[in-house]
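Trainee: sequence plus predicted model, see below.
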Amino acid sequence: MAVNVSTIPSSPFSKKGYDAQSQNDSSRNVRQYIDLDLFFSKRNSDNDISRVTDIQAVKRSVRNLVLLNPYEKPFHPEISGGVRGMLFELMTPFVAAQLTKKVEDVINNFEPRARLVSVRANPDYDRNAYEVSIEFYVVNTPTELIDMTVMLERLR
């Protein structure tokens, strides 16, 4: 069955300048990511809570997602890194691979502002800890590779 293209009514958005590519190339499509500063430091100008922007906001979000335990986020038990339970396992290459997979999954599933490149979990046998190195690009700044390290260690 063939469809005659000329009989399809044109929408008001089919005019020149309203296609998706021109919207993507537009300079006004650049977004700035803004989060609250979780250290709750206040701004001097109006005594309000300060904000973190762009790369710093995404880095803090990634760190918080990795360190989040199940049921710490109200009504969303599925949002968690689940890595603290693995810190009480024996330090083997298999556990390091599982830890790497969990960190990759939580970032890919719950942080749309980060495009993950790699995750490495290196065991530190002397301190009974894992040094997790995360490399990613922020979506709006695809030329700057962000490399952050999170130290995971048992508290008790």
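Mentor: Yes, it's here.
Trainee: from here on, just use CA atoms for contacts and neighbour counts.
Mentor: Fine.
Trainee: list the buried residues of the helix or strand that contains Val66.
Mentor: Mapping Val66 onto the secondary structure by DSSP states H and E places it in helix 54-67. Neighbour-count burial for helix 54-67, counted by 16 or more other CA atoms under 10 Å, picks out 54-55, 57-59, 61-63, 65-67.
Trainee: can you check stretch 114-130 too?
Mentor: Neighbour-count burial for stretch 114-130 flags 114-116, 119-123, 129-130 (criterion: 16+ other CA under 10 Å).
Trainee: here comes the other one, which I'd like you to weigh against the first:
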Amino acid sequence: MSYKVNFKTVETTGLESSPVVDALAGLRANEARYFWNKYQHEYVTEPAGDHPELLDRVNTILQERDMVLPYKPLEVSDFVVDGVRWTYVFYENGLSINVLYTLADGGKWAVGFKLSDGMAIPDVFEGKFKFARQRSKLAGTIRGSFFKIKGDYPD
């Protein structure tokens, strides 16, 4: 069942099994607010189990950096806005990953990571990435990093 994310009031729908449920819900709401403010796009998530093809694509891209995530995915979101395809995965431990690429030839390809407020940096990221901090009214302190994708990963 899909869920339209409320970015005015943080709701934990679909994320209840997370030990950092409130922070993860705030992170998800923060993403929804960004897409509404910038593109007037309604941010909708679905259970990760309903879209194994999205998880497979994200996992294949992460292998470019020898990253295998042992975390349980809870929700995904996949959409195109303003010529860019975005795929999000929200994990039970509080991690959010997004993959973005422009649909035009020669465009940008990148993977972004965001850590929910209060969660430790996962071992798989140690020494590979530096995390910048940002404050959010919805999510508290968010730590984020990214890498540019080298390969080509069509749908």
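Mentor: Alright, I've got the coordinates. Computed from a prediction, not measured in an experiment: that's the story for all the values here.
Trainee: need the TM-score between these chains.
Mentor: After superposition, the two chains reach a TM-score (TM-score structural alignment, normalised by the length of the second structure) of 0.28; 65 aligned residues with a CA RMSD of 4.3 Å.
Trainee: that older thread, closest to Met151 of the first structure out of the buried residues of stretch 114-130 of the first structure?
Mentor: Distance to Met151 of the first structure, by CA to CA, is smallest for Tyr130 among those, at 6.0 Å.
Trainee: quick one: the strands in the second structure?
Mentor: Along the second structure, counting by DSSP state E, strands occupy 3-4, 44-47, 73-81, 84-91, 95-102, 109-115, 132-136, 140-148.
Trainee: out of the ones you listed, nearest to Leu62 of the second structure?
Mentor: With respect to Leu62 of the second structure, and counting by CA to CA, the nearest of the strands of the second structure is strand 109-115 at 8.3 Å.
Trainee: the helix holding Val66 of the first structure - contacts with which helices or strands?
Mentor: For helix 54-67 of the first structure, the packing partners by 3 or more CA pairs under 8 Å, 6 or more residues apart in numbering; DSSP states H and E come out as strand 34-36, helix 93-110.
Trainee: next, the angle helix 93-110 makes with it.
Mentor: Taking axes from the mean of the first three to the mean of the last three CA atoms, to 10 degrees, helix 54-67 of the first structure and helix 93-110 form an angle of 130 degrees between their directions.
Trainee: next up, the contacts around Val111 of the second structure.
Mentor: With CA atoms under 8 Å, 6 or more residues apart in numbering as the criterion, the residues that contact Val111 of the second structure are 97-100, 146-149.
Trainee: buried ones from those, can you make that a ChimeraX selection?
Mentor: In ChimeraX, selecting the buried portion of the contacts of Val111 of the second structure, with burial taken from 16+ other CA under 10 Å, looks like this:
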select :97,98,99,100,146,149
